[in-house]
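**Q** Would you be able to build a 3D model of this:
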Amino acid sequence: MQRKEKLLFVVNPISGYGKKDQIGALIDKYLDHHKYEYQLFKTNFPGHARELAQKAVSDETDMVIAVGGDGTINEIVNVLAKTQVKLGIIPLGSGNGLGRHVGIPLNPKKAINSINKGKCLPIDTCLVNGVTFVNMAGVGFEAYISKVFNESNERGLLTYLKCVIQHFNNYRTESYEFMVEGKLIKQRYLTIAFANSQQYGNNAYVAPRASIKDGYLDVVFVQTFPFYYWPVLIFKTLTKKLHTSRYIKTHRTKHFHLKAEHPVPMHVDGDFHSSLADFQVEIQPKSLNLIVGKEVI
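**A** Here you go, the predicted model:
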């Protein structure tokens, strides 16, 4: 008789929209019990998902499933990267950037079915100052907004846009310096994004040409732009045309060193991390085994 794979579902009960009370019943009903046996735990505090993933690795669990958003995924990825333990996703966060990129349905029943199919793809992860991320990291305005958004009592794209509009005019841009093709560049930017996949979430594509399996990181530089340009920028973001904007530059690399004149906020997979002035970013090719829902670029 074939051995059943051991699964651990890690549920973040406060991520995204609504309650997660029904997820256990859905897993019990729709998971393929001929292939899998499972445990389910809910997180109780920041960092709890990481602790649960560490225990899963030591217990020789075959797959850890993040039931939540990109922040929950990030905690788990920081443990699973460079191990043989697979990552599954039931995307129940606010943006669900990674889940959307790899075709995991937002409907929990259909997401569970993706786990049943078990299509596994080795993907890249990235490091910023030694911290692993799998979707997006960044510095400057977007990181500042991630902090404001995470402190808000409301979730969703409209709340995020509201935070952006409220703080845009008051944010002070920073001067950065870095090397591109042997040339030292020093310039002020509103935001610099480190993109492993294509989108923040909610189909907002900041790096539409990025790939999570090409062994490269896409660095996206956003210059300051006038307030009236926001509708154009949002349209380009939602239609995968952001790279065509005159305010956007993109650099593809395996390693990137960035210095800011003063400490600036940094986010990692959508969660504010810290304020620093020096950033070392690098790719970790094919370092995570991810359950996907479609062919992925």
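
**Q** Going by C-alpha atoms from here, please, whenever you check contacts or count neighbours.
**A** OK.

**Q** For the protein, which segments count as strands?
**A** Along the chain, the segments classed as strands by DSSP state E run 5-11, 36-42, 63-68, 86-91, 120-128, 131-133, 136-140, 174-180, 183-189, 191-195, 217-222, 248-253, 255-268, 271-291.

**Q** Contacts for the fifth one, please.
**A** Pointing back at strand 120-128 there. Contacts made with strand 120-128 from outside it, assessed by CA atoms under 8 Å, 6 or more residues apart in numbering, are listed as 81, 86, 132-135, 137, 196, 212-215, 217, 279-292.

**Q** Run the chain-centre distance for stretch 88-97.
**A** What separates the centre of stretch 88-97 from the centre of its chain is 9 Å, taken as CA atoms, centre = their mean, to the nearest Å.

**Q** now do stretch 133-153
**A** 11 Å.

**Q** Quick check: buried residues in that stretch?
**A** 133-147, 149 (16 or more other CA atoms under 10 Å).

**Q** for comparison, sequence B:
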Amino acid sequence: MRHVFIINPAAGKGRALELIPVIENYFKGTHHKYVLKITEYPGHATKIAREYAESEICRIYSIGGDGTVNEIVNGIAGTRASLGVIPAGSGNDFIRSIHGEYKAKEIVSETISGEERSLDLARANGKYFINISSIGFDADIVYNARKFKRLPYIPGRMAYLFSLIYTTFKNKINEVKVTIDDNEEFDLKILLAAVANGRFYGGGMLPVPDAVLDDGFLDVCLVREVSRFKILTLFPKYIKGEHGQLEYVSFKRAKKIKIESKDTIALNIDGEILTGKEIEFEILKGAINVIYPVGMTTNESVVNI
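**A** Now for the predicted structure:
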């Protein structure tokens, strides 16, 4: 089996490139086939992943942040290739749902030696995602956080906190219609909606703390319109996953969800920002194979890892 490492040189302000000698050292003296591919432009990881996934059974590793993971997921969806995640970005949120504390150099060998497990895959307007998608205020935060991430010495979570304050004063409320599994429908003025397969995003925030990667459901957090002051009091709880106690927050669990808006709204798909007026989400149970680092047994509950 071939091991394909797709490396985003911009991820983590260059940290991804530092893992190249670690990978080379792991394979030194072995007969395993491996290849290192460095991305050159946005979307390149998808192209590379698709070329290898469609030509042979292989393991394809993301060495970058959650954006790189998302690109590779869209390249291997529907194939027999497996996804390995070696975090080297600023947020590294997807890996938090399957691995606790880790050291970058150790997780390289642990992932290469790991076992595959079938997890759910989600889709928003035809585009795949494995972790979390969101709309509204939250997507605006992701978009604006990019500006702060480019600054030196600004870690992922701090960039999101700066963006939170900045976005609060530019906030726009959206009136939407929400349809859950074709049998529940309601209108509301929405601050944000997070549609989750995984648990973490935004550098460790917990929008939907009970989400499980292999239960066949999307977990949805809906936050209704609130004042600017309440936004600033919401997010300390939102970060910790304690916002469920707030009266303007509700949770749903669904296989499909549709959100329709009269105005164009921002859509965040694992860190990629798109826009639209009608967004349809769905879950595809067991649709992707993910490599669990060595030591992770298949009978462990994903939510407790």
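
**Q** How alike are these chains, TM-score-wise?
**A** Overall, the chain-to-chain superposition scores 0.91 on the TM-score scale (TM-score structural alignment, normalised by the length of the first structure); 292 aligned residues with a CA RMSD of 2.1 Å.

**Q** Next, the contact list for residue 194 of the second structure, please.
**A** 132-135, 138, 207-208, 220-222.

**Q** So what does residue 125 of the second structure match up with in the first structure?
**A** When the two structures are superposed using TM-score structural alignment, residue 125 of the second structure falls opposite residue 129 in the first structure.

**Q** what's around the closest residue to its match other than its chain neighbours, how many residues?
**A** Leaving out its chain neighbours, the residue that sits closest to residue 129 of the first structure by CA to CA, 6 or more residues apart in numbering is residue 280, at 5.2 Å. Neighbour count of residue 280 of the first structure, defined by other CA atoms under 10 Å: 13.

**Q** try the one 5 residues further on
**A** A count of neighbours around residue 285 of the first structure, defined by other CA under 10 Å, yields 19.

**Q** Alignment lookup: it to the second structure.
**A** Using TM-score structural alignment, the equivalent of residue 285 of the first structure in the second structure is residue 285.

**Q** which residue lines up with residue 50 of the first structure in the second structure?
**A** The criterion is TM-score structural alignment: under it, residue 50 of the first structure has residue 46 as its aligned partner in the second structure.

**Q** burial measure for residue 38 of the second structure, as a count.
**A** With neighbours defined by other CA under 10 Å, the count for residue 38 of the second structure comes to 16.

**Q** hang on, isn't it packed against residue 11?
**A** No. Under the contact definition of CA atoms under 8 Å, residue 38 of the second structure does not touch residue 11, with a separation of 11.2 Å.

**Q** who's in contact with the alignment partner in the first structure of residue 5 of the second structure?
**A** The equivalent of residue 5 of the second structure in the first structure is residue 9 (alignment by TM-score structural alignment). Residues touching residue 9 of the first structure, when contacts are defined by CA under 8 Å, 6+ apart, comprise 38-41, 64-67.

**Q** From residue 217 of the first structure, how far off is the aligned partner of residue 264 of the second structure in the first structure?
**A** Aligning on TM-score structural alignment places residue 264 of the second structure opposite residue 263 in the first structure. Taking CA to CA, to the nearest Å as the measure, residue 263 of the first structure and residue 217 of the first structure are separated by 23 Å.

**Q** Show me which of the two is the more surrounded one.
**A** residue 217 (30 against 15).

**Q** Next up, the contacts around the counterpart of the more buried one in the second structure.
**A** With TM-score structural alignment as the matching criterion, the partner of residue 217 of the first structure in the second structure is residue 218. Going by CA under 8 Å, 6+ apart, residue 218 of the second structure touches 122, 195-197, 211, 253-256, 282-283.

**Q** Is it possible to get JSON lines of these that adds distance to residue 70 of the second structure and neighbour count?
**A** Listed next are these as JSON lines, based on distance: CA to CA, whole Å; neighbours: other CA atoms under 10 Å:
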{"residue": "122", "distance to residue 70 of the second structure": "11", "neighbour count": "27"}
{"residue": "195", "distance to residue 70 of the second structure": "15", "neighbour count": "29"}
{"residue": "196", "distance to residue 70 of the second structure": "14", "neighbour count": "31"}
{"residue": "197", "distance to residue 70 of the second structure": "13", "neighbour count": "30"}
{"residue": "211", "distance to residue 70 of the second structure": "18", "neighbour count": "25"}
{"residue": "253", "distance to residue 70 of the second structure": "23", "neighbour count": "17"}
{"residue": "254", "distance to residue 70 of the second structure": "22", "neighbour count": "18"}
{"residue": "255", "distance to residue 70 of the second structure": "20", "neighbour count": "17"}
{"residue": "256", "distance to residue 70 of the second structure": "20", "neighbour count": "19"}
{"residue": "282", "distance to residue 70 of the second structure": "16", "neighbour count": "22"}
{"residue": "283", "distance to residue 70 of the second structure": "15", "neighbour count": "24"}
